[in-house]
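Asks: Got a predicted structure plus its sequence, pasted below:
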Amino acid sequence: MPESDYREDVGADTPYPYHVFFIIGNEFCERYAYYGMRSILIIFLTYFLGFSKDESTIIYHSYIALCYFFPLIGGIIADSYLGKFRTILILSIVYLFGMVMMTVSAVPFGDDNTPNQTNTILALCALATVAIGTGGIKPCVAALGGDQFQDTEKGREQLSGFFSLFYASINAGSLMSTFVSPILRELQCFDRADCYAIAFIVPACLMFVAIIAFVAGSSKYVQKPSSGNVFGQFVKAVCPCGDKSRYTAAQMKEFKSVLPIIVMYIPLPFFWALFSMQGSRWTLSATQTEGWVGNAKIRPDQMQIMNPIMILAFLPLFQYCVYPALEWCGIKMTPLRKMSAGQLLTALAFVVAGFVQLAIDADLTPIPDYKDQNSVRVLNGLADEDFTAKSSYWNFVEDYDPYVSPKEKSGSMRVRAILINPNVNYHLRYHLIDSDGIEQRMVVDKTVLPGNKEDESTEFDRGNFKIKAYFMIGSIDERS
């Protein structure tokens, strides 16, 4: 739509040009796709692909770093070459391709429906592709929405309302996806007790809907021509060795006015580095808890839902109650004070998280610090299981009776056996024992070769059971 036509058409009858709702819908779907994948990513890396917790954390935060690096590249491309609309459209297609790759990576290609190296390579490539897509469009969508409004008093009022809806759509998408994706991953497919493929394909579908919504309003968008590389111009203007002769005094004043703001933003990377740990170490810490709050079961990766809930709840509360009350008491909450208070609360939250982890560690069975040993760990991976197992078995036969729920449920049990010593075989037997001590059936009975890892799943019928585990070094023939 030509800009001159739009200026005459901005409506007195509606608070916003109607086509901005396509942009808001696009943002909701895109944020659902982004957080729908991100919320379960650390669990996927650790418990599906088999990375260690430290490796998964490194991959997770590398992905987040790329997601927030590529906005710089996307902004340069939009300002210098393609414009906002084409940049969003092209990189959204790249984004969708990455989401589809992520879905395919969750289909187990190995023997016995286990993931193999193909899954790992696909997942890492998918994460890089999604980072390029989501990062590249990040600086363009809100800016394109802002272009749809006049630079008048009425237009600025309309723009303020647009950004309120825009920000609400971001948090609504995050809220819904963070709640739904952990539930979807617990579905069963490919003869496994999990289904990450479904958990990833739903965000991929939402990303497809986001592209459709964005294109649907394209005939009405005001598309301003590219204005050149603003970031490059800024660097040249403020750098001592830059060529300043091409800029007017007014432009130089505008560029230099940004410098005090940059200084104020120096602490923010530390805040966001801590904030992003909600999706990595905090989620992994939550896997060590039972997750029950009253009668409600909270999955480890659903813990991140508190952020959008608090944003949606506290924005009006603070805006209309807390800040006016503080101002009435003579305390004016400037943006800098708000940022400082938020960072202090973040530091306090990590102190509390440290004490929570100490309490969790105190409840876990200590693992002996032996070298060249083997371990078997029992993982309680489903919400409706009757078992929680927090112990490890080291080079001896042990009977272990974990907590038995008074509720009778059907569910599944997952056994992961990892060989640490590469020089010997070991044999694992794992039985279900009912409350009368009668063995119901054998779950695992096999010899694992050196250097291999076994990840077994089994279903058990309705009823209360105890668990009996046998762990032996060497083959069964050597120990029987």
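Replies: Nice, I can see it.
Asks: make it CA atoms for all contacts and neighbour counts henceforth
Replies: Fine.
Asks: Buried residues of whichever strand or helix holds A349, list them for me.
Replies: Assigned by DSSP states H and E, A349 belongs to helix 335-363. Within helix 335-363, the residues scored as buried using 16 or more other C-alpha atoms under 10 Å are M339, Q343, T346, Q357.
Asks: okay, pairing it with this:
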Amino acid sequence: MTDSIIRADAVLSARRPGVTASSLRAGTEQSLRSVYSLGHSAIASLPGSLHSITEEAVTPFTLACFLVIIVEFGERFNYYTTKILYGSYCTQMLNMTSSEYNIFLNFNDFFNYGTGIIGAYIADAFLGRFKTICASAPIYVAGLVLLTVSATPLGYGDWPYYPDSNGGWAYPAFWASVTIMAIGCGFIKPCVSVFAAEQLKDEHGNDASPRTLERLYLWWYLSINIGSFIGPLAAPLLSGGTPAGLDNIIGQKYQCSTNATLVPTCDEYCPGGCQLTPPTPAQFEECCTGQRIGLNYWLVWGCWSLPMLLLSFSIFYIGAWKPGYIATPAQGSYLGDFFKLLWGAIRCLDGGKPSDGKPIRCFEKLKGVAGMPNDRLIDEFRMMLITSSIFVPFSLFWFANSQMYSWGYNQCDPALKIQGWMDCNQMQTMNALSILIAIPIIDFAVYPILTKMNIKLTHVHKIGAGMVIMGAAIIIMGVIQIFIDKNGKYLGASSSSYVWDDPDDPKQLSVYVQMPVFVLSGVAEVVGNIATLELAYVGSPPSMKSLVMAFGLMTSCGGAIIGFIVNPFYTPSNSIYFQFVTGIVVVLFGPVIWFGFRNMKTGRDLMPELFEENLQDVIRTGSLDTSMMSTGSLKLFKSGSGTGAAMFEMGSKHAMDAVTSGKAANPA
């Protein structure tokens, strides 16, 4: 099943205009599905394997295809390099409280995941994918340049103590820079993976074989993971905050030592005071003897991230000159039709059609209403929403996943002991590492063993299990917090205000105690998130798969919205309650999903006539009956005649408009 889904993913990514499924996935989500293909291909090559892969022609990769892949490598390299340092930079340099940092991280996730659908719409409706990438790259670079400059002494009124007073502008510049980068990222990601697949078309405009596209996404997987591991791996070592790493190049800054509150000189100054105002010479001598704080963020972002991003985009631009790209013009977007239906449903418009007994009756009533899409397209939107219903409770999964990083960093700094190259930032990379290890184990061992035991796991079972595992990870974080609270207390709104009950003998756990938390969160993504992707493909009409995947991605935005509501009430002192309550609720939602959706019927179950079975007639005849409108032909439609005729992909909005208006000729 998984292998066939990946094939469908590859085909749709290259052929389907609009907000494509594979291109809308976050970097990790793309990696997960690609490594599935890698594993199945490896097993199929073994002698006597039970798996078989249909032999298909493999088109050699073009240079243009590789040049587009480089864009994804550079973008992911920068994304993860900047994100991994946000925790220490926000709390130690920008003086954010723990609650403010949590809210910021929700803001960053919301914008990076939410702007993708806007970028896809711009590309499909107006600019085309190539021009959208070209226009978005400078936006991305501008945001990173602003972030780098704001982290230098130029952004601080009194380096390195005043980020937003005494002439400092580092704080507002930081928010502006991450917003600009999120816009650039969101506009690029919906376009770049599909644009790479377009470079493999032959001279007649035919797509590469599914097997070739599978290979493309393996390379895509490699580019994402090389970028997301190399960047974060070196960033904490260069930032100046890790004992085993590079020293601070410009100035020094330290946290208050754990016993600073016992020193009269430090009264009302510590804890946390070293991060707020410049200490007097006596205060610096007696109070600021804690851990060194990293100041080399400008070095990491300006001399590590920026060159890689500029190099990647430069290579992409050069590729437009030679060897040149296959650039498909804008093909139209279905998003407008979808929002038109939503607005019609809100207004309770009614075309008087009798009920067909299927859910979402408010959409069915729009059939026959002037200005609304054709009946088949309305049904496809209905089936899309039915399949997407399980994504609503899954937003809680992504809320918990996001707090692994914000609450996890607050818990770690300064209560846990940093050892060697592993610090509070570096520990977060264990999530990605566990994903890479868990995928082959679960796919090639756990699932086959369960199958042999006649334990059949549905998508709903896997999604529920992912919720349970994620909740368990948060509960383990709460157990760690019990030990931390037992041996000390927080005296302020920031995690840096933590002091030990016995400063002379602090009972400090190693940073490695958080490893099970991040490992389990990675396993939860493999089990639960992949199941949502698979369900979106098998349960949605062909023309709607991309939008269903868009809704799946928007669950991350849903998780961020929950974070906006919850995190203003979070403080380090009450963090243990947030961790246990969140963990228990997420665990309980696993069985809720199992029982609540145990009889779930997808769009395919309810209206099988909307699916692939009817596409062959479309491909063969090149024409559509308006009562059975389909959008999945593998050919191109030619609108009009003569040299000025427009060529449209059959699944595109423009092609459908040409067909329904009677202006389409035979397929090219």
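Replies: Ah, there it is. Because the structure is a prediction, the values reported are computed rather than measured.
Asks: Can you pull the TM-score for these?
Replies: Comparison of the two superposed chains (TM-score structural alignment, normalised by the length of the first structure) gives a TM-score of 0.70, and 374 aligned residues with a C-alpha RMSD of 3.3 Å.
Asks: Which position in the second structure pairs with G135 of the first structure?
Replies: Alignment note (TM-score structural alignment): G135 of the first structure maps to G186 of the second structure.
Asks: one step back: does the helix or strand following the helix holding A349 of the first structure pack against any helices or strands, and if so which?
Replies: Remark: after helix 335-363 of the first structure, the chain's next helix or strand is strand 375-379, criterion DSSP H and E. Under the contact criterion of 3 or more C-alpha pairs under 8 Å, 6 or more residues apart in numbering; DSSP states H and E, strand 375-379 of the first structure touches strand 392-393, strand 411-418.
Asks: run the last query once more with 10 Å
Replies: Secondary-structure packing of strand 375-379 of the first structure (3 or more C-alpha pairs under 10 Å, 6 or more residues apart in numbering; DSSP states H and E): strand 387-388, strand 392-393, strand 411-418, strand 453-460, strand 465-473.
Asks: What's the local residue count around the match of G135 of the first structure?
Replies: 25 (other C-alpha atoms under 10 Å).
Asks: my guess is it contacts T115, does it?
Replies: Yes - G186 of the second structure is within contact range of T115, at 4.7 Å (criterion: C-alpha atoms under 10 Å).
Asks: winner for burial among the helices and strands packed on strand 375-379 of the first structure?
Replies: Among those, ranked by average contacts under mean count of other C-alpha atoms under 10 Å, first place goes to strand 387-388 (a mean of 22).
Asks: Show me which helix runs longest in the first structure.
Replies: In the first structure, assigned by DSSP state H, the helix with the most residues is helix 153-185.
Asks: And the next helix or strand past it?
Replies: With DSSP H and E, the next secondary element past helix 153-185 of the first structure is helix 196-216.
Asks: Name the residues of the helix or strand following that following helix that come out as buried.
Replies: Using DSSP H and E, the helix or strand that directly follows helix 196-216 of the first structure along the chain is helix 230-238. By neighbour count on 16+ other C-alpha under 10 Å, the buried set for helix 230-238 of the first structure is Q233, F234, K236, A237, V238.
Asks: Could you list every helix and strand in contact with helix 230-238 of the first structure?
Replies: Packed next to helix 230-238 of the first structure, using 3+ C-alpha pairs under 10 Å, 6+ apart, are helix 53-77, helix 249-257.
Asks: Where in the second structure does stretch 353-364 of the first structure fall?
Replies: By TM-score structural alignment, stretch 353-364 of the first structure lines up with residues 477-488 in the second structure.
Asks: can you tell me which residues contact V356 of the first structure?
Replies: With contact set as C-alpha atoms under 10 Å, 6 or more residues apart in numbering, V356 of the first structure has these partners: S285, A286, F350, A362.
Asks: what helix or strand does V592 of the second structure sit in?
Replies: Secondary structure from DSSP H and E places V592 of the second structure in helix 575-596.
Asks: Provide the aligned range in the first structure for that helix.
Replies: Under TM-score structural alignment, there is no match for helix 575-596 of the second structure anywhere in the first structure.
Asks: can you tell me the mean distance of the helix holding A349 of the first structure from the second structure after alignment?
Replies: With mean C-alpha distance after the TM-score superposition for the first structure, helix 335-363 of the first structure departs from the second structure by a mean of 1.6 Å once superposed.
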